[in-house]
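Peer 1: predicted model, plus sequence, below.
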Amino acid sequence: MTSPDLVFPDLDEIRGRYGRIAADLDVRVGRVRRLDWNSVTPCSNWNSRDLMAHVVDTHRRVLATLTGEPADEVTDHEDVVEAWRAVTAEMSKALAEDEKALFPVRFFGSESEFANLVGGLLCSDTLIHTWDLCQAAGLEDTLDAAGVDHAMALLTRFGEGIRSPDGFGPEIPAPAVASAQDRLMLFAGRPVIGLD
């Protein structure tokens, strides 16, 4: 089974997409106030720190597909901001190397080039969790528009397979006034304030 993403990765496009999405999250991470790391997020049972630990863990697992070694999970004593900045730098470095970017990997039973895994699943996951962090910390939540369009196209191809207790919730119907970003969040089971 191959990933339902690009068959032949456009490395420049994927590098640009990941760079923009990661940079947007990094800006938000830098603006989270100390007390807001305990704030509840749209993800059930996760506060802001738990959410960022998940983002870091996902990055580490994706990077581990290059080596086949198990990925370390974020510990209770790790600084999630430092962990995020270290792992996103490592991801950008790996993606910049053509040999690694085109390396065939397996993730959740699917086969793909590393770049497609990053540009598809990882970018979509990071983008949506950027929005989640913004809701929890009261930050401005406008996302990369091209990233939103790509994530929506990718996730709709996965269909109901994205939904699980630890994944995305049931789709929420989108009203006619919903923006592309609103529609993505509603598809991912996130209620958007002001649309009902």
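Peer 2: Cool, the structure landed.

Peer 1: contacts, neighbours, all on C-alpha from now
Peer 2: Fine.

Peer 1: please, where are all the helices along the protein?
Peer 2: 11-31, 48-64, 80-96, 98-101, 114-117, 123-137, 145-158, 180-187 (DSSP state H).

Peer 1: which stretch among those helices comes nearest Phe168?
Peer 2: Closest to Phe168 of these, according to Cα to Cα: helix 180-187, at 8.6 Å.

Peer 1: what's the offset of the closest one from the middle of its chain?
Peer 2: 14 Å (Cα atoms, centre = their mean, to the nearest Å).

Peer 1: and stretch 73-80, which residues are buried?
Peer 2: Using 16 or more other Cα atoms under 10 Å as the test for burial, stretch 73-80 gives Val74, Val80.

Peer 1: so what touches it?
Peer 2: Residues outside stretch 73-80 that contact it (Cα atoms under 8 Å, 6 or more residues apart in numbering) are Arg49, Met52, Ala53, Val56, Asp57, Arg60, Ala83.

Peer 1: alongside the first one, take a look at this:
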Amino acid sequence: MTTTTVQPDIAQAHRRALDATGSLVAQIRPDQWGLPTPDDDWDVRALVGHVVEGNLWVAELAAGRTIDEVGDRFAGDVLGADPRAAYDASATAAASAFEAPGALDAPCAVSYGPVPGRVYAGHRLVDVLVHGWDLAVALGLDPVLAPDLVEISLGLVEPDVAVLKSTGAYGGDVPVPEGASPQTRLLALLGRQT
């Protein structure tokens, strides 16, 4: 009997992560934008700005543009006067970019690539999902992530955890407790204490 591994619809999973994080962004009160987050040196506004900037890059790189072509277009404040609207517009653009016909197979000229769109979509899924957890913690909201998105993310992170940590983009070493839940494992692998 032959078994096959069913690959998740990474574009749909990415959209769901964007939607989940977007529901948290929608709950940010005006007095909460300066709150600290689990990410060193980032307050809530900087964290949301990071996700929005990443979304804007997706829309460009998944459309076949290069880093040089995009240049410094997204340098500085990408949130403007209406951060919620900026998040929503960027999330729509990023989700649509990966859902476009052929986008998951097309090469994306990311800083560590080029890589197929599905690889880039997976990396963005993890980034958006985990930063959603960061945001929930900062706002004092329920930080429980969608279990299926956690499982997909673990499947993407575990094989490449050494490479991911070597980039410096994720936190330091956090021990994974014995019998830890998938969410706790994912967060620990990416340098977060729960």
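Peer 2: Looks like it arrived, so ask away. All of these numbers come straight from a predicted model, not from anything done at the bench.

Peer 1: for the counterpart of Ala89 of structure 1 in structure 2, grab the count of nearby residues.
Peer 2: Counting by TM-score structural alignment, Ala89 of structure 1 corresponds to Thr92 in structure 2. Residues near Thr92 of structure 2, counting by other Cα atoms under 10 Å, number 16.

Peer 1: swap in Ala103 of structure 2?
Peer 2: 20.

Peer 1: ok, it touching Ala97?
Peer 2: Yes: the criterion here is Cα atoms under 8 Å, and Ala103 of structure 2 meets it with Ala97 at 7.0 Å.

Peer 1: among the helices of structure 1, which is nearest Asp72 of structure 1?
Peer 2: helix 48-64 (7.1 Å).

Peer 1: tell me, that closest one lands on which residues of structure 2?
Peer 2: With TM-score structural alignment applied, helix 48-64 of structure 1 matches the range 44-60 in structure 2.

Peer 1: so which residues make contact with that stretch?
Peer 2: By Cα under 8 Å, 6+ apart, stretch 44-60 of structure 2 touches 25, 32-37, 39, 66, 70, 74, 77-79, 83, 86-87, 90-91, 93-94, 96-97, 124, 127-128, 131, 135, 138.

Peer 1: buried ones among those?
Peer 2: For the contacts of stretch 44-60 of structure 2, a burial check counting by 16+ other Cα under 10 Å picks out 25, 33, 36-37, 39, 66, 78-79, 83, 86-87, 90-91, 93-94, 96-97, 124, 127-128, 131, 135, 138.

Peer 1: give me the mean distance between the match of helix 48-64 of structure 1 and structure 1.
Peer 2: For stretch 44-60 of structure 2, the mean deviation from structure 1 after alignment is 1.1 Å (mean Cα distance after the TM-score superposition for structure 1).

Peer 1: any idea how far the counterpart of Leu139 of structure 2 in structure 1 lies from Val40 of structure 1?
Peer 2: With TM-score structural alignment as the criterion, Leu139 of structure 2 lines up with Ala137 in structure 1. Relative to Val40 of structure 1, Ala137 of structure 1 is positioned 9 Å away (Cα to Cα, to the nearest Å).

Peer 1: now swap in Glu90 of structure 1 and tell me
Peer 2: Going from Glu90 of structure 1 to Val40 of structure 1 by Cα to Cα gives 29 Å.
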